[in-house]
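Chemist: Fold the following, please.
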Amino acid sequence: MYSRLLILTLGTFSVGTDSFVIAGILPEISRTLGVSISATGLLITVFALSYAVLSPVVAATTAHWPRKRLLLGGLVVLAIGNVLTAVLPSYGPVLASRAVAGLGAAMFTPTASATAASLVPPEKRGRALAVVMAGLSGATALGAPLGTVIGSEVNWQATLWFVAVLAVLGAVGIGVLLPAVPPAPAIGLRRRMAPLKDARIGFTLLTTVLVFTGLYTNYSFVAESYDRATGGSGTVLAALLFVWGLGATVGNLGAGRLTDKADPRWIIATAVTVAAVDFALMPLTNRHLATAVVAVFVWGVCGWASLVPLQHRLITVNPAHATLTIGLNAAATYLAVSASGLTGAAGIALLGAHRLSLFGLGFLVLGLLSSAVATRLIRRGAGRAVAPQT
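Modeler: Now for the predicted structure:
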């Protein structure tokens, strides 16, 4: 079972690396394509928006596909998108290639989460989700830094080839090791979208949007927020980001085990509350390297500790629509990531870079309120899900 889950993890590792690595090679891409840094930054936005918009569409329109075929297809499309980014000569086509890569990610990650949940008994579902999502959190600690090093030592195109190779290796592993997973029942598009009428699901997705907007508002401008602690050193900043990614991996895996033993609502509430306290103290802790290391680690742990219980809540509320609701949650996450550049810029304009965490804190508090509403609805049985009909 775990060998199959680890193969899915390799796939999410390639997706996560693709999501985060572009930020580390933006200057090189900008110089090669002859466009500004701000224009080059749209490569990140296009990938995130493609993922966010297409995840629920893919989940709704491919539910009748065998899961193994969809997983393989997603990694192949991801690899193709990265190869195109590496070989295309001008900005416009390169920008379009990032949308292709986003489509591959949208095909793979929600399907991988739903497949992992289906491969294990319910009492081990949290751990299975955590193992697969460890690919995303691990990519922040290892994949993105390694890809950045490849870009600096060779060229940025080599970084994209590296991601493509990861995707191909994941596809080969899935082709060899993953058993056939039957598709969902064939139902109409309107019936597939019925979970959106469920208030429990709606407020859980809103929680994801608010919490991850808060978390990534600070991450998008982490260099500016922590320049006092890093002294402007890119190497020290990279080390801080590694600590953040290490914390993300610890939080993700720890939350997976806890979710199988405790009520997910308490895990979500605790993780977001501790993150909020951490953010409230950041204008002080981001002054010195020692306190910055602690703050960044806590940020990574608590931020990613909320992801698995949110997914688990969606699957538990409506198991019949697990693939769709997980896809919607992935869309919500990447909507938050794509919006964080705007919210971060707004926060800096209002409060300054060193107090940016206080702006993100507002979103975390709203996320706590949204999660509390979802919990109350779940306990009351409100917003009952619509059962699928063939």
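Chemist: can we go C-alpha only for contacts and neighbour counts from here?
Modeler: OK.
Chemist: Which parts of the stretch 51-200 of the chain are helices?
Modeler: For the stretch 51-200 of the chain, the helices defined by DSSP state H, counting those that start in this stretch occupy 67-87, 91-118, 125-138, 144-153, 156-177, 189-192, 199-219.
Chemist: residue closest to the middle of this structure?
Modeler: Geometric centre of the chain, nearest residue: residue 333, 5.7 Å, by CA atoms, centre = their mean.
Chemist: which SSE is it in?
Modeler: helix 322-351 (DSSP states H and E).
Chemist: which element follows that helix toward the C-terminus?
Modeler: In N-to-C order, the element after helix 322-351 by DSSP H and E is helix 356-380.
Chemist: ok, residue 158 - contacts?
Modeler: 86, 150-151 (CA atoms under 8 Å, 6 or more residues apart in numbering).
Chemist: redo that, cut-off 7 Å
Modeler: 150-151 (CA atoms under 7 Å, 6 or more residues apart in numbering).
Chemist: Could you check how far stretch 108-124 is from the centre of its chain?
Modeler: In terms of CA atoms, centre = their mean, to the nearest Å, the centre of stretch 108-124 is found 16 Å from the chain centre.
Chemist: Using neighbour counts, pick out the buried residues of that stretch.
Modeler: Neighbour counts over stretch 108-124 (16 or more other CA atoms under 10 Å) mark 108-117, 119-120, 124 as buried.
Chemist: and this one, so I can compare the two:
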Amino acid sequence: MTTAAAADSARPAMPAVLWPLLFGNFVIGTGVMAVPGTLNEISGSLDVSVATAGQLISAGAVLMCVGAPLCAAFVAGWDRRRLLALSMVWYALLHLACAFAPDFAWLLPLRVLALVAPAIFTPQAASCVGLLVPAEMRGRAITFIFVGWSVASVLGMPLAAFVGGTLGWRAAFGVVALLSVASAAWVWRAMPDGVKPPALSKAAWSETFRSPALMICVSVTVLYAAGQFVLFSYFAPYFKATLDITPGALSLFFMWFGAFGLLGNMVMSSYIDRIGAPRSVMIGIGLMAASMAAFPLGTNVWLAALVCVPWALGCFSSNSAQQARLVGIAPSLAAASVALNSSAMYAGQAIGAASGGWLLARGAMDWLHWAGLVGLLASMGASALATHYARRRP
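Modeler: Sure, this is the predicted structure:
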């Protein structure tokens, strides 16, 4: 047995309490990605353009962007068992309300309100991991619970796309509501009482905002999220227009993308503590940029699937590594920095979806991947700068 294999076998298994957090992120990710997966159905059912339907993505992302740090401050003293379970109950009720929305004017605000839950669950689940596992397991534990987002891409988003394409988008939202109820019950049953990360003072928030290493690191997330979501938000209409893809083939494509996203996150979880979070982030972004550069080669469904493999490998793993990177730079400020990073991810989604919608409205669909590549290359530059400042931090 090699030294590396022996080290892998010697590492302790993840505590059982982390599994409901992973499942919660799966449900959160499935709900967030349900709209991109059913964008064609929403557009046709409610008689609005694809660009208008895309406002569901950008408006929801703005709410999550603003809501993550605000909620982090508001819920600082809450018991995490109650907070995380209640956030999933909220997710269930609002997705059910969305499923019964009579028109787009009702759907848009209900969808925005539903996304209060992701603004709370994902960052607060990550911020309390340090109280659930030993310090030496922190990096693995954080990337482990973010595997839920990868599983959402391999199972949840294809499920939503398939249900939406066969039974309608309302049925897809109903599935998310049912999964949210199951998640709330599991969190309530498995999480211990009394998990309360220390509340951050105004001085701690101030220190976070004044840290060049942390804030540049957060900007990395904004840039690579925007770069991805220029195109990712509009996969369904893009492939419908360019490849005449069917709903069944689209769900299989999402499953393919998600399978490699899950693989990338699992590999990252295994090796991040060895190669370091900054290098892991750079590798993930570089893989995504490679797919954007090669995207014109995807002239049929099979080639498009192959071109997207590097993107999928880096998509979720890079965000998991970013969370661990921020915690490593300043562990005492993790509650603030992780919330800001979630906010940054959603800000990037809003920027990317809005930019992609702007291009679509002007008939520039073929420019989506080039705009995405610009964002990813800028993110790589910012990541190198963040590493420089992190090395200078005491």
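Chemist: Mind telling me what the residue nearest to the centre of the first structure corresponds to in the second structure?
Modeler: With TM-score structural alignment defining the correspondence, residue 333 of the first structure maps onto residue 345 in the second structure.
Chemist: Same question for residue 43 of the first structure.
Modeler: Checking TM-score structural alignment: residue 43 of the first structure goes with residue 56.
Chemist: sorry, back to before: with respect to residue 6 of the first structure, which of the buried residues of stretch 108-124 of the first structure is nearest?
Modeler: Closest approach to residue 6 of the first structure among these (CA to CA): residue 116, at 9.9 Å.
Chemist: burial of the residue lying closest to the closest one once chain neighbours are set aside, as a residue count?
Modeler: Nearest non-adjacent residue to residue 116 of the first structure, counting by CA to CA, 6 or more residues apart in numbering: residue 128, 5.8 Å away. A count of nearby residues for residue 128 of the first structure, using other CA atoms under 10 Å, gives 30.
Chemist: measure the corresponding residue of the second structure for residue 128 of the first structure to residue 17 of the second structure for me?
Modeler: In the second structure, the residue matched to residue 128 of the first structure (TM-score structural alignment) is residue 141. As judged by CA to CA, to the nearest Å, residue 141 of the second structure and residue 17 of the second structure stand 11 Å apart.
Chemist: Now check residue 107 of the first structure against the second structure: what is it aligned to?
Modeler: That one, residue 107 of the first structure, aligns with residue 120 by TM-score structural alignment.
Chemist: which residues sit in contact with its match?
Modeler: Contacts of residue 120 of the second structure (CA under 7 Å, 6+ apart): 68, 71, 87.
Chemist: Check residue 197 of the second structure too.
Modeler: Contacts for residue 197 of the second structure (CA under 7 Å, 6+ apart) come out as residue 128.
Chemist: Can you find the partner of it in the first structure?
Modeler: Using TM-score structural alignment, the partner of residue 197 of the second structure in the first structure is residue 184.
Chemist: for residue 275 of the second structure, same thing?
Modeler: Using TM-score structural alignment, residue 275 of the second structure pairs with residue 262 in the first structure.
Chemist: how much space between residue 85 of the second structure and residue 123 of the second structure?
Modeler: Going from residue 85 of the second structure to residue 123 of the second structure by CA to CA gives 14 Å.
Chemist: Let me fix that, I meant to ask about residue 22 of the second structure.
Modeler: Taking CA to CA, one finds residue 22 of the second structure at 12 Å from residue 123 of the second structure.
Chemist: picking that back up, if I look at the residue nearest to residue 116 of the first structure, how far off is residue 230 of the first structure?
Modeler: Separation of residue 128 of the first structure from residue 230 of the first structure (CA to CA): 37 Å.
Chemist: what about the match of residue 43 of the first structure, which helix or strand?
Modeler: Assigned by DSSP H and E, residue 56 of the second structure belongs to helix 55-74.
Chemist: tell me the angle that helix makes with helix 212-232.
Modeler: Between the axes of helix 55-74 of the second structure and helix 212-232, defined by axes from the mean of the first three to the mean of the last three CA atoms, to 10 degrees, the angle is 160 degrees.
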